[in-house]
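K.L.:
This is the structure alone, sequence omitted:
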């Protein structure tokens, strides 16, 4: 993933609860992947009236161990205060700053079938730093329709309208057969961040970041875990039966 060039720098001591703007921290990819989980947990804590949180409580809410959380947050220069923990509002601001969520990035959604339609109507984008600014599709039955206040344009207009609408991120929710062509259009329009829901691998130039979400793959991984648990349960049952046999 490409890194930005400015952001939150490192703190000045273990008791420092805040960071000062400096060079953008060189965050490990795994840390970047966990920051949204911390942010989600922090917002939930804030919504329930909490002002501070310990590393142990925040780690439990985010589903990680506390040592990993403290290391991740130390990359932001956030160390909390001994006996108090982290100030929730400050930590939210730090993470949102590093993730670039203070800029309300414009999102173009390409493909407004069942999945795309649901994404277009998802209210959670607005509260998390994003705004869907353009919808595109190739189906003449969908072009011209209004979804969540936005008119669906033909995908052939993507290169023309994406820059005008300030699109920073493109979301592909098309069939796999159309995804590469859509990615090419997004790149031609100057979009360098793509979220791909199509079940395929995209070829993009250097400097273009692609994140892939494949629901079938996630289900297959869960199926593996179910299979493993079933096999382990069977082995335990067989072992218990063997112990019950007379010697």
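P.N.:
Ah, there it is. Here the structure is a predicted model, which means the values were calculated and not measured. Numbering: from 1, shown residues only.
K.L.:
make it CA atoms for all contacts and neighbour counts henceforth
P.N.:
Noted.
K.L.:
ok, longest helix in the protein?
P.N.:
Across the chain, the longest stretch assigned as helix under DSSP state H is helix 215-244.
K.L.:
Strands of the chain, start to end?
P.N.:
For the chain, the strands defined by DSSP state E cover 6-8, 21-23, 52-53, 86-87, 105-110, 130-137, 146-147, 150-154, 167-172, 193-196, 209-212.
K.L.:
Second structure follows, compare the two:
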């Protein structure tokens, strides 16, 4: 979920080709294409058809071809796409040709797990600094990095050229952390706190809320149960199914969100 996108973003200048102005939905799918392409390259595939790549990425081939056409990549009839060339193209568009330094704020259970995740390095990112406001956590070493106090953010952000901030704090602290990140020049934030952040124009925020994702899956489970006629369990049991998977009891109002 993206809160903001810089309306004035422009492409590279000079000899480097300008970035295409891509639809947000296409941008969201590019990492899936990249993951699938890396898997294909690792198994010795030099070329791939749009159908095979679409299947590997979990989309339909028409959508994939349209997405890649936005990049100027059309493949070769009867051959498909050059895997290595397409990897380079997508990595350039996603800005992964340089390893971006990331600051992680909040090293509780979630933050600790994120700090120890080895997959960031292979995707073009470097966890460069860890921060927390809890004095009992300051000085702790996680995956080779020492947790610094949040008051050191400005100094470390300048030293490490921090490009992206990750917030893994409790919700009440998230806004103040976001303010601190913006104040030191961070313009891209990944927010794991269950709240909406207020940031200036030009700062991009992506929100990851696991509880919301589970609630969406719960809706689909509820809907499937209503379509198959299997009674729901829990407090909603006994409700009358309505079209679309909603429910009501007698003349009571429909239960919604």
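P.N.:
Perfect, I can see it now. Since we're looking at a predicted model, the values are computed, not measured.
K.L.:
TM-score of the superposed pair?
P.N.:
Laid over one another, the chains give 0.88 as their TM-score (TM-score structural alignment, normalised by the length of the first structure), with 223 aligned residues with a Cα RMSD of 1.3 Å.
K.L.:
still on that earlier bit, give the buried residues for the longest helix of the first structure.
P.N.:
Of all the residues in helix 215-244 of the first structure, not one is buried under the rule 16 or more other Cα atoms under 10 Å.
K.L.:
same question, stretch 87-101 of the first structure
P.N.:
87, 88, 90, 91, 92, 94, 95, 96, 97, 98, 99.
K.L.:
residue in the second structure matching the third one?
P.N.:
For residue 90 of the first structure, the aligned position in the second structure is occupied by residue 85, per TM-score structural alignment.
K.L.:
Tell me how far that match lies from residue 230 of the second structure.
P.N.:
50 Å (Cα to Cα, to the nearest Å).
K.L.:
and residue 135 of the second structure, what is it in contact with?
P.N.:
Residue 135 of the second structure makes contact with residue 149, according to Cα atoms under 8 Å, 6 or more residues apart in numbering.
K.L.:
how near is the spatially most central residue of the first structure to residue 219 of the first structure?
P.N.:
Centroid check for the first structure by Cα atoms, centre = their mean gives residue 36 as the closest residue, at 6.4 Å. Counting by Cα to Cα, the separation of residue 36 of the first structure from residue 219 of the first structure is 22 Å.
K.L.:
Tell me which two of the buried residues of stretch 87-101 of the first structure sit farthest apart.
P.N.:
Using Cα to Cα, the buried residues of stretch 87-101 of the first structure span at most 18.3 Å, a distance reached by 87 and 99.
K.L.:
check contacts around the corresponding residue of the second structure for residue 72 of the first structure.
P.N.:
Alignment note (TM-score structural alignment): residue 72 of the first structure maps to residue 67 of the second structure. Contacts of residue 67 of the second structure were listed using Cα under 8 Å, 6+ apart, and they are residue 26.
K.L.:
residue in the second structure matching residue 144 of the first structure?
P.N.:
Checking TM-score structural alignment: residue 144 of the first structure goes with residue 139.
K.L.:
swap in residue 234 of the first structure?
P.N.:
Residue 234 of the first structure maps onto residue 229 in the second structure, by TM-score structural alignment.
K.L.:
Quick check: its match vs residue 220 of the second structure, distance?
P.N.:
Where residue 220 of the second structure is concerned, residue 229 of the second structure sits at a distance of 14 Å (Cα to Cα).
K.L.:
number of nearby residues for the aligned residue in the second structure for residue 110 of the first structure?
P.N.:
In the second structure, the residue equivalent to residue 110 of the first structure is residue 105, according to TM-score structural alignment. Counted with other Cα atoms under 10 Å, the neighbours of residue 105 of the second structure add up to 28.
K.L.:
and residue 105 of the second structure, what does it touch?
P.N.:
Residue 105 of the second structure neighbours (Cα under 8 Å, 6+ apart): 111, 130, 131, 132, 150, 165, 166, 167, 168, 169, 177.
K.L.:
now swap in residue 107 of the first structure and tell me
P.N.:
130, 131, 132, 133, 134, 167, 168, 169, 170, 171.
K.L.:
hmm, try it at 10 Å
P.N.:
With contact set as Cα atoms under 10 Å, 6 or more residues apart in numbering, residue 107 of the first structure has these partners: 120, 125, 130-135, 162, 165-171, 191, 193-195.
K.L.:
next one: residue 85 of the second structure
P.N.:
46, 47, 73, 91.
K.L.:
how near is residue 151 of the second structure to residue 184 of the second structure?
P.N.:
11 Å.
K.L.:
which one of these two has more residues nearby?
P.N.:
Set residue 151 of the second structure next to residue 184 and count neighbours by other Cα under 10 Å: residue 184 wins out with 15 against 12.
K.L.:
For residue 101 of the second structure, see how far away the more buried one is.
P.N.:
Counting by Cα to Cα - residue 184 of the second structure and residue 101 of the second structure are separated by 14 Å.
K.L.:
tell me, what's touching those two both at once?
P.N.:
157, 162.
K.L.:
can you tell which of the strands of the first structure is closest to residue 30 of the first structure?
P.N.:
Taking Cα to Cα, strand 209-212 is the member of those nearest to residue 30 of the first structure, at 13.9 Å.
K.L.:
In the second structure, what stretch matches that closest one?
P.N.:
With TM-score structural alignment as the criterion, strand 209-212 of the first structure aligns to 204-207.
K.L.:
Which residues does that stretch contact?
P.N.:
By Cα under 10 Å, 6+ apart, stretch 204-207 of the second structure touches 1-6, 164-167, 178, 186-199.
K.L.:
That stretch vs the first structure, average offset?
P.N.:
Mean deviation of stretch 204-207 of the second structure relative to the first structure after superposition (mean Cα distance after the TM-score superposition for the first structure): 0.2 Å.
K.L.:
okay, the contacts of residue 105 of the second structure in a markdown table with distance to residue 42 of the second structure next?
P.N.:
Putting those into a markdown table (distance: Cα to Cα, whole Å) gives the following:
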| residue | distance to residue 42 of the second structure |
| --- | --- |
| 111 | 30 |
| 130 | 32 |
| 131 | 35 |
| 132 | 38 |
| 150 | 40 |
| 165 | 31 |
| 166 | 30 |
| 167 | 33 |
| 168 | 33 |
| 169 | 36 |
| 177 | 39 |
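K.L.:
State the span of the second structure onto which stretch 182-191 of the first structure is aligned.
P.N.:
On the basis of TM-score structural alignment, stretch 182-191 of the first structure is assigned to residues 177-186 in the second structure.
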